[in-house]
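S.K.: no letters, just coordinates:
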């Protein structure tokens, strides 16, 4: 796996990361969602540098111009519900992308630290020979993306897989490296060192879904 992380580079992206982590700023759900969306835009732009392009000619009011256009067909697949703002940010830059959505959540039996990932809903086009972009803002243990990958295998073999996340853990990065194809790219804004006993990223930012859309039952 090729890991592309950006928290060690001084750019405006660090401002967005700082704000989504800050407990004071997090109280503004609209701002939280918008910052996640902007992070998606930045990471989507960086990912675009690895896609396939072909020269084409366009007509302007005063003549013509040859320009490079992307020839890859993208499918953006997001983990509900936390992945929606990130999905929107990436979609802002890839107008023609197809879309897929999957519902995956943690189930802690008897409220124990151990958990399983439950997948209940999936809607997607064919993935055959397309560029699959998986979006999940929090890459904690990697179990969610592992389960998502297992479901996606029934919908065709992608030409290439990209994973876009906001914050991850070192353990989560190692897990996806283990289960995804070797040429998979991970685009991630920041990586933290630790996980809690329940598998949450420390210091992380909390529950991205709750911060975006409110506390769930």
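M.R.: It's in. Keep in mind it's a predicted model, so treat the numbers as computed, not measured.
S.K.: going by C-alpha atoms from here, please, whenever you check contacts or count neighbours.
M.R.: OK.
S.K.: can you pull out the strands in this protein?
M.R.: 2-5, 53-60, 63-70, 74-80, 98-107, 116-123, 131-135, 138-139, 160-169, 185-192, 194-195, 201-202 (DSSP state E).
S.K.: please identify the deepest-packed of those strands.
M.R.: Scoring the strands of the chain by mean neighbour count under mean count of other C-alpha atoms under 10 Å gives strand 138-139 as the most buried, with a mean of 27.
S.K.: packing partners of that strand?
M.R.: Counting contacts by 3 or more C-alpha pairs under 8 Å, 6 or more residues apart in numbering; DSSP states H and E, strand 138-139 packs against strand 160-169.
S.K.: now the angle from the strand it packs on to strand 74-80?
M.R.: Orientation check (axes from the mean of the first three to the mean of the last three C-alpha atoms, to 10 degrees): strand 160-169 against strand 74-80 gives 30 degrees.
S.K.: second one coming, line it up with the first:
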């Protein structure tokens, strides 16, 4: 696994607003979309493309377009759904799969409750969307689902990561075909498994507390 920490003043500025506990849900959602848009630009540098011939109003030329099979975006429900619009703004033709994973609050281990992915992901580039890389269990499980279906190029886009989650991903996926792009690498996890300083529960801040 290769870790990439985004380094840009606009990302740092928006992350500061995102972290603030006073930021209301509507603004939080807007900031997430903007941050994912910026991170997607960086995450897709290695996108598979092909040449295409076209004519401009002046002359013939060779252009570039995204090559088929189209990439697959995989938000991890529920918080990952808040990242999908920002990703699709740059990749509108991308196909979308879903994985539903929740954390057992007693064991802090991931529990899968939903999965909708293509059976065959050979030669497909996959982009996993998950705001928080905390313990790493949810992201590792999703990446393994994709690899089991044949994916060999997987990039995870996260807003905040803890060193413990990064270490788990590096341990589980020592190969170079898994990339993790984060806006910020934070200090640690607390005893409840939350990232410090973090930004709280991303799902609750996006959508409120649903009980």
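M.R.: Nice, I can see it. Note that the coordinates shown come from a computational prediction; the quantities given were computed from them, not determined experimentally.
S.K.: overlay the chains and give the TM-score.
M.R.: The TM-score (TM-score structural alignment, normalised by the length of the second structure) is 0.91; 208 aligned residues with a C-alpha RMSD of 1.7 Å.
S.K.: between the strands of the first structure, which one is closest to residue 213 of the first structure.
M.R.: With C-alpha to C-alpha as the criterion, residue 213 of the first structure lies closest to strand 74-80 of the strands of the first structure, at 11.3 Å.
S.K.: measure the most centrally placed residue in the first structure to residue 127 of the first structure for me?
M.R.: Nearest to the centroid of the C-alpha atoms of the first structure, with distances taken as C-alpha atoms, centre = their mean, sits residue 135, at 2.3 Å. Computed as C-alpha to C-alpha, to the nearest Å, the residue 135 of the first structure to residue 127 of the first structure distance reads 15 Å.
S.K.: what about the alignment partner in the first structure of residue 170 of the second structure, distance to residue 168 of the first structure?
M.R.: The equivalent of residue 170 of the second structure in the first structure is residue 177 (alignment by TM-score structural alignment). Using C-alpha to C-alpha, we find residue 177 of the first structure at a distance of 13 Å from residue 168 of the first structure.
S.K.: now residue 179 of the first structure
M.R.: Using C-alpha to C-alpha, residue 179 of the first structure is found at 16 Å from residue 168 of the first structure.
S.K.: likewise residue 66 of the first structure?
M.R.: Computed as C-alpha to C-alpha, the residue 66 of the first structure to residue 168 of the first structure distance reads 40 Å.
S.K.: most distant residue from the centre of the first structure?
M.R.: Taking C-alpha atoms, centre = their mean, the residue of the first structure most remote from its mean C-alpha position is residue 62, at 40.6 Å.
S.K.: tell me who's in contact with it.
M.R.: Under the criterion of C-alpha atoms under 8 Å, 6 or more residues apart in numbering, residue 62 of the first structure has no neighbours.
S.K.: that one and residue 69 of the first structure, how far apart?
M.R.: The gap separating residue 62 of the first structure from residue 69 of the first structure is 20 Å, by C-alpha to C-alpha.
S.K.: please apply the same query to residue 165 of the first structure.
M.R.: In this view, residue 165 of the first structure and residue 69 of the first structure are 26 Å apart by C-alpha to C-alpha.
S.K.: now residue 118 of the first structure
M.R.: Distance check for residue 118 of the first structure against residue 69 of the first structure: by C-alpha to C-alpha, it reads 39 Å.
S.K.: for residue 122 of the first structure, same thing?
M.R.: Residue 122 of the first structure is 31 Å from residue 69 of the first structure, by C-alpha to C-alpha.
S.K.: how about residue 9 of the first structure?
M.R.: From residue 9 of the first structure across to residue 69 of the first structure, the span is 28 Å (C-alpha to C-alpha).
S.K.: now swap in residue 171 of the first structure and tell me
M.R.: 37 Å.
S.K.: now do residue 129 of the first structure
M.R.: Using C-alpha to C-alpha, residue 129 of the first structure is found at 18 Å from residue 69 of the first structure.
S.K.: residue in the second structure matching residue 193 of the first structure?
M.R.: Under the alignment (TM-score structural alignment), residue 193 of the first structure pairs with residue 187 in the second structure.
S.K.: for its match, give me its contacts.
M.R.: Contacts of residue 187 of the second structure by C-alpha under 8 Å, 6+ apart are 162-163, 195-197.
S.K.: run the last query once more with 7 Å
M.R.: Applying C-alpha atoms under 7 Å, 6 or more residues apart in numbering to residue 187 of the second structure gives the contacts 162-163, 196-197.
S.K.: what two of these are the furthest from one another?
M.R.: 163 and 197 (12.3 Å).
S.K.: between the two, which one's more packed in?
M.R.: residue 163 (18 against 14; other C-alpha atoms under 10 Å).
S.K.: how far away is that one from residue 123 of the second structure?
M.R.: Distance of residue 163 of the second structure to residue 123 of the second structure, computed by C-alpha to C-alpha: 30 Å.
S.K.: equivalent analysis for residue 183 of the second structure, please.
M.R.: For residue 183 of the second structure relative to residue 123 of the second structure (C-alpha to C-alpha), the value is 27 Å.
S.K.: then residue 22 of the second structure?
M.R.: Distance, residue 22 of the second structure to residue 123 of the second structure, by C-alpha to C-alpha: 44 Å.
S.K.: residues in contact with stretch 154-163 of the second structure: which ones?
M.R.: In contact with stretch 154-163 of the second structure (C-alpha under 7 Å, 6+ apart) are residues 125-134, 177-189, 195, 198.
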